[in-house]
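J.: Let's see this in three dimensions:
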Amino acid sequence: PAPRRRGPRERGEGPRAAAGGEGRPRAEPALTREGIVLAAIGVADAEGIEGMSMRRVSTELRVSSMALYRHVANKGELLTAMIDHVFTEAALPEPPPADWRRALEVALRCEWDIYRRHPWAVRLTMMAGAVVSPALLTNAEWMLRVMVSRGRTPDQAQELLTVLSAYTSGMALQATRVVLEEHEFGMDTEQWWRTRGPDFLRLADQGRFPTLFAASALPDVDGVFSLGLKHLLDGIAPLMEGPGAP
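T.: Now for the predicted structure:
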């Protein structure tokens, strides 16, 4: 007689085989907490913080959303880990430069560079921000030590730190505004200005804003940051070098 044909289960084509054999579900790709954090940073860099969700990160990693929760408890914990990563990656030098002005400039430029690379970060790290991470506290402690070493009390140093952080965060928000609008409207900076060109020309023709429209170009935000930082440090010099400074 003709040989009996084997059925799907005998050929290993049944549900058990599709699930990975022996009744076990197919394993998802290996996950690590660091891999999840890096994927979330990549999503936020490309799509803005509004586009970053546990579901979106799981899609990026090609795993189930539940797989993420074995490594991070919730979105808030993930946001904190993202901030901690970007600030740890740009750790400040130890020991700080001996000159207080150089030390504070190093710290503020480091923070500025983080915001330029990761525009979403400024929205989480302002003085009333959404997260508090060990790396953020380390940066704050670093700058406070610089100021206290010049004879400032911890309270005085906190006040100065608030002024310095407000400047960097405020400038970063100005610099990232167009980036955020790119995510919202789906256009780059040049396209954004071109679409608004006719509106600006109509306003210029009205003659109501002659000084505003006399400028030849938009200011270079990095150059403006450097200029403002110089004057800001000039402004706090009397507070850093006054009575009580070594």
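J.: Please make it C-alpha for all contacts and neighbour counts, starting now.
T.: OK.
J.: Does anything pack onto the lengthiest helix in the chain? Which helices or strands?
T.: Of all the segments assigned as helix in the chain under DSSP state H, the longest by residue count is helix 154-185. Packing partners of helix 154-185 (3 or more C-alpha pairs under 8 Å, 6 or more residues apart in numbering; DSSP states H and E): helix 100-117, helix 122-125, helix 134-148, helix 189-206, helix 221-241.
J.: Let's compare: structure for the following, please.
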Amino acid sequence: MKDTEYVNIWMRPERPARGPRPAYSRDQITEAAVRIADAEGIEAASMRKIAADIGAGAMSLYRYVPSRDDLIELMVDRVYGEMDLPAGPTGDWRADLETMAREYRAMQLRHSWLHTVQRGTPMYGPEQLRVTEFGLGALDVGISIDEMLSLVGLLNGYVDNFTRAEVMWLDLARRTGLTQDDWMRRNAGYVHQIMRSGDHPIFTRVVMDAQQPHMTDEESFDYGLERVLNAIGATLAPTLGLTPSVRALENEESAAEA
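T.: Sure thing, here's the model as predicted:
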């Protein structure tokens, strides 16, 4: 399709200015698609299955959502709408970014299919724009746009990577009935063989330490998030006029609150 022929889904009117009232809505179609994807995975959210869910003809839905790419964009924007953020930045960049990170993680855990969605280009749906405005606005403290984008990308990248691992184990449990502990027990023989070889001392330490009480997923997420926020704080310190001693005090206070 030529660029001149492409019309972004957000520029397409949901209903014509004239004529009868549509029998369905984009919201109705999107809600059904998300519901199916949550239960069965993104590939299951086909127009045929969505149509059966809402009692429509599959071909009729293309009048509302012209393509698969459009459907994915609507679905992604719909779940971003679940992120409970203040109406605008509060003036406390650290608290705002922490709130955004926690909401982002919770949203991804509710909708594990997000990690399987192939998005080749940025999406600019209204809910995604709301989240973007909030995150970048929290860092609008006198640094450049490129710096703002890099720091938000650092935060989002941490959350994406952490939740991807969580979702992997959740999906494994759903597909096989095996928990993480079950999987480790099943592979214990091979792991012990690796350890006995002596060729991988760091891996051996990982296994041995993991046999002791260790951090839960929540504790591990908090640990990493605090350090990402500390890194962002260190980057912002010269712009905010903080001295090294003030930065150290803020880090100690953050650690105490955690």
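J.: tm score of chain vs chain?
T.: Both chains were compared after superposition, and using TM-score structural alignment, normalised by the length of structure 1 their TM-score is 0.75; 212 aligned residues with a C-alpha RMSD of 2.7 Å.
J.: related to what we said a few turns ago, now the helices and strands packed on helix 154-185 of structure 1 in TSV, with distance to G51 of structure 1 and mean neighbour count?
T.: Shown next, in TSV, are these (distance: least, C-alpha to C-alpha, whole Å; neighbours: other C-alpha atoms under 10 Å):
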stretch	distance to G51 of structure 1	mean neighbour count
helix 100-117	17	18
helix 122-125	14	19
helix 134-148	23	18
helix 189-206	19	12
helix 221-241	26	14
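J.: For stretch 90-106 of structure 2, give me every contacting residue.
T.: With contacts defined as C-alpha atoms under 8 Å, 6 or more residues apart in numbering, stretch 90-106 of structure 2 is touched by 83-85, 89, 135, 138-139, 155-156, 159-160, 163, 225, 229, 233.
J.: which stretch among the helices and strands packed on helix 154-185 of structure 1 comes nearest S53 of structure 1?
T.: With respect to S53 of structure 1, and counting by C-alpha to C-alpha, the nearest of these is helix 122-125 at 14.9 Å.
J.: how big is the offset of that closest one relative to structure 2?
T.: Following superposition, helix 122-125 of structure 1 is found to deviate from structure 2 by 4.9 Å on average (mean C-alpha distance after the TM-score superposition for structure 1).
J.: ok so, going back, can you list the buried residues in the longest helix of structure 1?
T.: Buried positions in helix 154-185 of structure 1, judged by neighbour count with 16 or more other C-alpha atoms under 10 Å: 157-158, 160-161, 164-165, 167-169, 171-173, 175-176, 178-180, 182-183.
J.: Which residue is the nearest non-sequential neighbour of the corresponding residue of structure 1 for E43 of structure 2?
T.: Aligned by TM-score structural alignment, E43 of structure 2 pairs with E50 of structure 1. What sits nearest to E50 of structure 1 in space, not counting adjacent residues and going by C-alpha to C-alpha, 6 or more residues apart in numbering, is A44, at 7.7 Å.
J.: How much space separates the equivalent of M100 of structure 2 over in structure 1 from H231 of structure 1?
T.: Alignment note (TM-score structural alignment): M100 of structure 2 maps to A107 of structure 1. The span separating A107 of structure 1 from H231 of structure 1 equals 16 Å under the rule C-alpha to C-alpha, to the nearest Å.
J.: Same question for I36 of structure 1.
T.: Relative to H231 of structure 1, I36 of structure 1 is positioned 41 Å away (criterion: C-alpha to C-alpha).
J.: ditto for N74 of structure 1
T.: Relative to H231 of structure 1, N74 of structure 1 is positioned 42 Å away (criterion: C-alpha to C-alpha).
J.: again, but for D222 of structure 1
T.: For D222 of structure 1, the distance to H231 of structure 1 - C-alpha to C-alpha - is 15 Å.
J.: picking that back up, ok, now which ones touch the residue nearest to E50 of structure 1?
T.: With the criterion set at C-alpha under 8 Å, 6+ apart, A44 of structure 1 makes contact with 50-52, 118, 120.
J.: Find the centremost residue of structure 1, please.
T.: By C-alpha atoms, centre = their mean, structure 1 has its centre lying nearest to A121, at 2.4 Å.
J.: Map it across to structure 2 for me.
T.: In structure 2, the residue matched to A121 of structure 1 (TM-score structural alignment) is L114.
J.: Distance of that match relative to R78 of structure 2?
T.: Distance from L114 of structure 2 to R78 of structure 2, counting by C-alpha to C-alpha: 12 Å.
J.: ok, back up a step: which of the helices or strands spans the residue nearest to E50 of structure 1?
T.: The secondary structure element spanning A44 of structure 1 is helix 33-47 (assigned by DSSP states H and E).
J.: which parts of that helix are buried?
T.: Buried positions in helix 33-47 of structure 1, judged by neighbour count with 16+ other C-alpha under 10 Å: 36-45, 47.
J.: Tell me, how many residues neighbour S64 of structure 1?
T.: 14 (other C-alpha atoms under 10 Å).
J.: Could you pull up the contacting residues of it?
T.: The contact partners of S64 of structure 1, taken as C-alpha under 8 Å, 6+ apart, are 55, 58.
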